[in-house]
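A.B. asks: Quick check, what structure comes out for this input:
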Amino acid sequence: MRALLIVVLVVSALWAGYWVVGSQAMERGVTGWFAAQDRGPLTAEQQGITVAGFPNRFDLTVTEPRLSNAETGFGWQAPFAQVFMMTWKPWHIIATLPTEQTISLPLQDLAITSANFQASAVLVPGTDLTLDRSAVAVDTLALRSSAGWDMAAATLRLGLRRAVDRANAQELALEMTTVSSSAGLSSTEDLPEQIDLIRIDSLLGLSAPLDRHMGQTAPTLQDITLREGLIRWGDMVLSASGSVTPATDGTAEGRIDLRVENWRKLVPVLVATGLIGPQQSQTVTRALEILAQQGDDPNVLPLPLTFQNGWMSLGPLPLGPAPRFY
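C.D. replies: Model prediction:
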């Protein structure tokens, strides 16, 4: 009995020592990372770093983190950020963000509010700390832009994981429910004010893996394969699939094949979002009718979204310059 007690005390002491050493290393590492950012375009500030959770967790709390990049104009700040790791599997990270955050973009600021905002990441055990998979779950999400628009969603689920059959590729999945926005969604009487469902299943080709060397390797997007895109908005259903790659100048090249059920309700949306002018709506409707009549169902419109020579078009409709990968 005495020997067992000694063993328990020794193991407990070793475990406590492991936690103390690990928590101190975590605190020093995070503190050092914030301090090191002053030497580059990224600046990072915080008002306090603590580690708790003894004996089975490392619970890291950063008070008032603030990040900003002078080159890109991107920034982020929040009252706090928390990261949790179990002591026996530190490669599995869980993060909790506050109900209010702010993202700064070059031309606007986004105020983000939510009832719940959690994320997780699982790394491949090893020295490279390669990302294996990650997930984000947000409930009652609301975005409000300083540019005057807003958006809300009942739920947002985002997942990213390594593709098993292609090096440096990531599978990205997104699902949002009950989406609303001031950007023209309620401008048509034929559709409800909220989009029921937005779903994306895609494959992203990257130039380098997502690991601790990203600062040096700077992974860039090489191509996008859209396996499934789906929008359910009342009785209008839009589905999509296709692929896009960057041209030599970085502009998108490729084609996304769209299929729109009850497509006539799409034209008022194009007008409300500014993609076409009100005076063009009748001409566009007639052109789309001709395309729809070529199929089996006149209420279903097959429509290609093409990116070519620096421009993008929706069927016969020119939409403007194509987006850039880089």
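
A.B. asks: C-alpha from now on. contacts and neighbour counts both.
C.D. replies: Fine.

A.B. asks: quick one: the strands in the stretch 201-326 of the chain?
C.D. replies: 221-233, 236-246, 252-261, 300-308, 311-314, 317-321 (DSSP state E, counting those that start in this stretch).

A.B. asks: For the helix or strand that contains residue 85, give me every contacting residue.
C.D. replies: Residue 85 belongs to strand 80-86 when assigned by DSSP states H and E. Outside strand 80-86, the residues that touch it by C-alpha atoms under 8 Å, 6 or more residues apart in numbering are 56-65, 91-98.

A.B. asks: Just the buried residues out of these, in ChimeraX syntax.
C.D. replies: Here is the ChimeraX selection string for the buried members of the contacts of strand 80-86, based on 16 or more other C-alpha atoms under 10 Å:
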select :57,58,59,60,61,62,63,65,91,92,93,94,95,96,97,98
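
A.B. asks: mind listing which of the contacts of strand 80-86 are in strands?
C.D. replies: Assigned to strands by DSSP state E, the following of the contacts of strand 80-86 qualify: 57-63, 91-96.

A.B. asks: For these, work out which two are farthest apart.
C.D. replies: 63 and 91 (22.9 Å; C-alpha to C-alpha).

A.B. asks: Okay, buried residues for stretch 313-326 please.
C.D. replies: Buried residues in stretch 313-326, defined by neighbour count with 16+ other C-alpha under 10 Å: 313, 314, 315, 319, 322, 325.

A.B. asks: Do I have it right that the fourth one meets residue 312?
C.D. replies: Yes - with contact defined as C-alpha atoms under 8 Å, residue 319 and residue 312 form a contacting pair (5.7 Å).

A.B. asks: Alongside the first, I'd like the structure of this one:
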Amino acid sequence: MWRLIRFVLLAALAVSGWWAFATFGAVRGIDQWLAQRQVDGWQAETSAIGFQGFPSHVHLFLKKLTLADPSTGVALDASVLELRAPVWAPGDIRIVLPGDPILLATPEGRARLLVQKGRVDVSLKPKAAMALEKMKTSSDAWLLDSLAGDFLAGGKSQMVLHQDEEIPEKYTLDLRVDALRPGEIPRAALFIPQHWPVSFDSFNARLSVTFDRVWDISALEVSRPQPRQIIINQAEAVWGALQLRFAATLDIDPEGVATGTVKVQARNWRAMLALAENAGVLPRALRPQFEQALSALAGLGGNSEALDLTLALNDGLISVGFLPLGPAPRFILR
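C.D. replies: Down below sits the predicted model:
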């Protein structure tokens, strides 16, 4: 009997000791990381780090967290960020987002993100660099807005990112957003008619991206890995009468310039031309030329309202056959 009692006491002491070691080690690690970022010129601070989770989890609360990187102009301000990981698997981290607004800033402006039941599940390799193996984000309804109005909103959303086993720099991404709703800012910029549906009927994508290096702790501390190849297996957006499907293979150079093709299937393409013209993407003087050419292409498929075409990206430009569309976007992560 006494042997059993001693065994239970020793086991309890061992579990308690391991939990204390893991928890206070995590707190110390976060404090040191924030201090190092301050040395690097960041604004990096939290008012307090709370903890619980005994005996099975390291469960931390970073209160009044502020992070701002002066080299990129990106900043984040949250009332609390919750981190949770099993003591036996410290690389499997769940990040729970606060229910009140998260303030965001980029060189393009300031915004606020409001998320219901937002969380991020991350699996990191148990080494010093903490390379990303898998990430899953999920939420109920969410809203991204600013003082000038709403940008985007959505219902239940999920993104899953997997690291390729054979090519560590390659990640596969699956994205789905229910009831994606462009806010008043993009609707006004695109001159979307008032009768147009409020939200997308569907919005989903599956793609893979190969970066110049693995995503690890240096992505936060130094710089973001940059894309070198993007393969879109399938992407679909249905918004009222507009139906778009994409597939693409793009190679990207160190300057962010893409070379490759994007295959587009579009229904009700004339409405899309009108949106592109209203947004300033398509010059008004070129609208008749584009409409005539696209009408001829659509006629080849037997349906004048449906298009199946290939966009070519080369030397920083987008073209359809012999028709130039304009400059291509550059793929650079700041």
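
A.B. asks: mind checking what residue 229 of the second structure lines up with in the first structure?
C.D. replies: Aligning on TM-score structural alignment places residue 229 of the second structure opposite residue 223 in the first structure.

A.B. asks: Check the gap between the closest residue in space to its match that isn't next to it in sequence and residue 308 of the first structure for me.
C.D. replies: Residue nearest to residue 223 of the first structure in three dimensions, not counting chain neighbours: residue 245, with 4.4 Å by C-alpha to C-alpha, 6 or more residues apart in numbering. Distance, residue 245 of the first structure to residue 308 of the first structure, using C-alpha to C-alpha, to the nearest Å: 11 Å.

A.B. asks: Please apply the same query to residue 291 of the first structure.
C.D. replies: Between residue 291 of the first structure and residue 308 of the first structure the distance is 21 Å, computed by C-alpha to C-alpha.

A.B. asks: and if you look at residue 208 of the first structure?
C.D. replies: To residue 308 of the first structure, residue 208 of the first structure is 26 Å away according to C-alpha to C-alpha.

A.B. asks: Could you do residue 99 of the first structure as well?
C.D. replies: 42 Å.

A.B. asks: what does residue 90 of the first structure give?
C.D. replies: 46 Å.

A.B. asks: same deal with residue 35 of the first structure?
C.D. replies: 45 Å.

A.B. asks: Next: residue 5 of the first structure.
C.D. replies: 74 Å.

A.B. asks: Check residue 237 of the first structure too.
C.D. replies: 26 Å.

A.B. asks: Please apply the same query to residue 122 of the first structure.
C.D. replies: Going from residue 122 of the first structure to residue 308 of the first structure by C-alpha to C-alpha gives 38 Å.

A.B. asks: Those two - which one has more neighbours?
C.D. replies: Each of residue 122 of the first structure and residue 308 has its neighbours counted (other C-alpha atoms under 10 Å); residue 122 has more, 19 against 16.

A.B. asks: does that one really touch residue 131, like I thought?
C.D. replies: Yes - if you go by C-alpha under 8 Å, residue 122 of the first structure and residue 131 touch, sitting 6.3 Å apart.

A.B. asks: what about the helices in the stretch 151-300 of the second structure?
C.D. replies: When secondary structure is read from DSSP state H, counting those that start in this stretch, the stretch 151-300 of the second structure shows helices at 184-189, 218-221, 269-278, 287-300.

A.B. asks: quick one: contacts of stretch 243-252 of the first structure?
C.D. replies: Contacts for stretch 243-252 of the first structure (C-alpha under 8 Å, 6+ apart): 222-226, 253-256, 307-308, 310, 322-326.

A.B. asks: Spit out the contact partners of residue 309 of the first structure.
C.D. replies: Residues in contact with residue 309 of the first structure (C-alpha under 8 Å, 6+ apart) are residue 253.

A.B. asks: now the aligned partner of it in the second structure: how far from residue 322 of the second structure?
C.D. replies: Alignment note (TM-score structural alignment): residue 309 of the first structure maps to residue 315 of the second structure. Distance check for residue 315 of the second structure against residue 322 of the second structure: by C-alpha to C-alpha, it reads 14 Å.

A.B. asks: Equivalent analysis for residue 101 of the second structure, please.
C.D. replies: Residue 101 of the second structure sits at a distance of 48 Å from residue 322 of the second structure (criterion: C-alpha to C-alpha).

A.B. asks: Quick one: end-to-end distance for stretch 78-98 of the second structure.
C.D. replies: For stretch 78-98 of the second structure, the end-to-end distance is 7 Å (C-alpha to C-alpha).

A.B. asks: Where in the first structure does that stretch fall?
C.D. replies: Mapped onto the first structure using TM-score structural alignment, stretch 78-98 of the second structure spans residues 78-98.
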